[in-house]
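S.K.: Show me how the following folds:
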Amino acid sequence: MSEPCDVLIEARWVVPVEPAGVVLDAHAVAIRGGRIVDILPIAAARAAWAPAERVELPDHALIPGLVNAHTHNPMTLMRGLADDLPLMRWLQEHIWPAEARVIGPEFVRDGVELAIAEMLRGGTTCCNENYFFPDVQAATYARYGFRALVGLPVIEFPSAWARTRDEYFDKALAAHDAIRALPLVGTAFAPHAPYTVSDASFERIRVLSDQLDIPVHLHLHETAQEVADGKREHGVRPFARVKALGLVNERLIAVHMTQLTEQEIADCAAAGVSVVHCAESNLKLASGFSPAEAMRRAGINVVIGTDGCASNNDLDMFGEMRSAALLAKAVADDATAFDAAAALRAATLGGAGALGWAEQIGSIERGKQADLVAVRFDEVEMQPVYNVVSQLVYAAGRHQVSDVWIAGRRKLRRRELVDMDTGEIIAKAQRWRDRIAAV
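M.R.: Got it, this is the predicted structure:
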């Protein structure tokens, strides 16, 4: 007697990510109550399960949803605003002034909506968010059933979100309490960077992170200038300062990390730090080259993020996987570095681990939530197929994502967003463009 399930997805290949490099030929994934209940050959699945919905994907690879481990998603509305500039000029002369003019709840809501639509169409089902108005972000992610870890911002200067240090912390704690009740959404502390956050704030974040058991999401060692300025102002490199303040631990999600010594790499590995490699943003802002393979070989959980659309200029995790893998090879001077299986793992299970969600998502395993992505392999650009995992990393593009599920619920069906009004999202983006450009 076959057993009922909600959805049975039958695919040409299932790429579970765990174990690494494994590809299951002609397999099916059964989903019930938003979770994966079985993974087995298609013929056996048809005998074992009686699905309410059967999805046949005869020319597709089914992979875990991609995890974008570092984003500033409201900044999709600033895509292309100030290109071809170094980091500090980009921030101080263009991005921060523009934000001061327009940032508010509506800007954040509309930017997140645009980002969700882009991410879903590119196979991303989860992001690690770092921006202001976390309450608005969280409500928007929850409204569309998108999985997100939302940052609770801390910075030493006034913003539209908070005016004083105490207000940042008061609002962070209030937002954390409210967000805990939302499905698919969690929180992390998001101090901006060592050059914009004081020792007193970092100490307070460490205590609260320990008490609440939530991660700390921090830009760190992004540029050589940051390191030099940190040494001049504090007498030590920023990493040493953050370490002395007790933040170098298994909860730290350190973003960029282009300037590292061997000892700093060893310290990160020993402490269980996760490092987010944002290859394309680092290249575009000339921030430096992260030693991704050296960190990976040391045992660090190296994961992948796009950064925000103002510095990338997209949320394309397929492109980011490829760039991360290729750049890692060049930096390591080793063609075997950061191989395809490692890149795919960094963009899925590794990212889930950084966010503290590896028990729930990041791989196709029984008991995990069904965050799944179907990628078409029947196009000219994908032929012939010798190695499915290599093809996903080095040949596939986000336009080949056909279907997406989050917690078992369909979000993209044959390239069409299921519960989002694409026309209205585009119209809102254009209105924001007109407003920002007019100032």
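
S.K.: C-alpha only now, for contacts and for neighbours.
M.R.: OK.

S.K.: List the buried residues in stretch 356-372.
M.R.: Neighbour-count burial for stretch 356-372 flags 356, 358, 360-365, 367-372 (criterion: 16 or more other CA atoms under 10 Å).

S.K.: Kindly check the end-to-end length of that stretch for me.
M.R.: 19 Å (CA to CA, to the nearest Å).

S.K.: what does that stretch contact?
M.R.: 15-18, 31, 34-39, 62-67, 125, 215, 348-353, 404-408 (CA atoms under 8 Å, 6 or more residues apart in numbering).

S.K.: 7 Å - rerun?
M.R.: Contact partners of stretch 356-372, identified using CA atoms under 7 Å, 6 or more residues apart in numbering, comprise 16-18, 31, 34-38, 62-65, 125, 348-349, 352, 404-408.

S.K.: and for comparison, fold this next one:
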Amino acid sequence: MLDSLTADTIIEARWIIPVEPEKTILSDHAIVINHGVIQAILPISQARSQFISHNHIALNHHAIIPGLINLHTHAAMTLMRGLADDLPLMEWLKYHIWPVETRYVSADFVLDGTLLACAEMLKGGVTCFNDMYFFPEVTAKAVIECGMRAAIGLIVIDFPSAYANDTDDYLFKGLSLRDCYSQHPQLSFCLAPHAPYSVSDKALTKIVTYAEQLDSPVHIHLHETHDEICSSLDTYGVRPIERLRQLGMLGPNLIAVHMVHLTKEEGNLLKEQNCSIAHCPSSNLKLASGIARIAELVALGINVGIGTDSAASNNRLDMFEEMRLAALLAKAQSGQADALSAHQALRLATLNGAIALGIDKITGSLAIGKAADITAVDFSTLALSPCFNPVSHLVYAASREHVSHVWVRGKLLLDDRELVTLNERELINRATQWQRRLNS
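M.R.: A predicted model of the protein is given here:
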């Protein structure tokens, strides 16, 4: 008999749902982890006979899935959750959010807000998020501290802030940060111009140049509202997506956020240019921006991921809610009950996000050689009984409260619903202090 191989961690589960191969559900299987990487996925009986580990975890009533990837958020804005609700986008931004940011946003604000967001996301099964906000170096610090994975947005916007004075200053600081952390295993980076209405042609042209030189994703709000499109027609004579096409921004590196208002021709253009879309259904609904025609875009073969947007406009960083809403809206809008199936919705919340960020060789699915970014969902509760199909349950019945364990790079960050690297009570206290300041 051959000696057993040693592993750092072995996780046994009732179901393992790797996302790829498509529609795969593995019953009574185990994941073997070594040095933060998935070494094997095999039946429990084989895992027990072939491997030995001092960290052997049996999750007999759980579904194991890839860690969820939040493809669009502004993590620090969690400190503004509910600050100015029930308003349309531009009124919300111009008269409430931007004035508060001008007065209060600082490195301390971003650190406390991002740590609060990281805690909320970890408890909801999110292992990676794509961020866009001021003081990205502080966001990176928070991510490293808590052990998550993040794509750090190097924000560019035309107006000065406490973080930077002008376009060149934003770019210099952002690119310097990227150079400093380019090899960090928890971090990747995106160039992040805020939106066509807040960034000039000159700045966008520079961003296109840097994106080509660095092969970097570009993360931008686009076609979010009718007003945005009308304003672009008045100012530039073309719709925003055409303006970006003329500037050379459309391509495989583009992550276009929202994309609510698209013509058929624009959808075909996105497909031709191999762009990705970050779909934010809750935020689109809450700000009355509209309903993106995601079923049609997915059917075209466009890579679509899911994001929450910020807790200031959602008001939850809840990817389970976004998965469910994305699937239900796609069905209602298309008039087809089989539009955006549960398997597709799970893929949007995992692998498609990784593809958009260019990190799909590292994370986004459960496969040998990929990072052990893993979420466990407890199916033993009354609300999830009985279970005929675990993938259907994940999308239509489960909620973030059913997430029990989370690993990133094989490190346990949520243990039986308790945060390991973050102090929940301390984060709530800091949030309360900021609430008092913002109310003063």
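
S.K.: tell me the secondary structure for whichever residue in structure 1 pairs up with Thr209 of structure 2?
M.R.: Aligned against structure 1 by TM-score structural alignment, Thr209 of structure 2 finds its counterpart in Val207. Recorded secondary structure, Val207 of structure 1: helix (DSSP: H, G, I helix; E, B strand; the rest coil).

S.K.: what about Val207 of structure 1, distance to Asp199 of structure 1?
M.R.: With CA to CA as the criterion, Val207 of structure 1 and Asp199 of structure 1 are 13 Å apart.

S.K.: can you tell me the mean distance of the longest strand anywhere in structure 2 from structure 1 after alignment?
M.R.: As assigned by DSSP state E, the longest strand anywhere in structure 2 is strand 56-66. Following the fit onto structure 1, the mean deviation recorded for strand 56-66 of structure 2 is 0.3 Å by mean CA distance after the TM-score superposition for structure 1.

S.K.: okay, and that strand goes to which residues in structure 1?
M.R.: Under TM-score structural alignment, the match for strand 56-66 of structure 2 is residues 54-64.

S.K.: before we move on, what about stretch 275-286 of structure 2?
M.R.: Counting by TM-score structural alignment, stretch 275-286 of structure 2 sits on residues 273-284 of structure 1.

S.K.: Straight-line length of that stretch, end to end?
M.R.: 25 Å.

S.K.: And it, what's buried?
M.R.: Using 16+ other CA under 10 Å as the test for burial, stretch 273-284 of structure 1 gives Val273, Ser274, Val275, Val276, His277, Cys278, Ala279, Glu280, Ser281, Asn282, Lys284.

S.K.: could I get these as CSV with distance to Leu57 of structure 1?
M.R.: What follows is the buried residues of stretch 273-284 of structure 1, written out as CSV (distance: CA to CA, whole Å):
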residue, distance to Leu57 of structure 1
Val273, 38
Ser274, 34
Val275, 35
Val276, 32
His277, 32
Cys278, 32
Ala279, 32
Glu280, 32
Ser281, 34
Asn282, 36
Lys284, 37
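
S.K.: all helices for the stretch 201-350 of structure 1, in order.
M.R.: Along the stretch 201-350 of structure 1, the segments classed as helices by DSSP state H, counting those that start in this stretch run 224-234, 238-244, 262-271, 279-284, 292-298, 317-332, 340-346, 349-354.

S.K.: export those to a markdown table and tack on distance to Met1 of structure 1?
M.R.: Converted to a markdown table, the helices of the stretch 201-350 of structure 1 look like this (distance: least, CA to CA, whole Å):
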| stretch | distance to Met1 of structure 1 |
| --- | --- |
| helix 224-234 | 64 |
| helix 238-244 | 58 |
| helix 262-271 | 50 |
| helix 279-284 | 51 |
| helix 292-298 | 47 |
| helix 317-332 | 41 |
| helix 340-346 | 37 |
| helix 349-354 | 34 |
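
S.K.: Ok, which of these comes nearest Phe157 of structure 1?
M.R.: The closest of the helices of the stretch 201-350 of structure 1 to Phe157 of structure 1 is helix 224-234. By CA to CA, the value is 17.8 Å.
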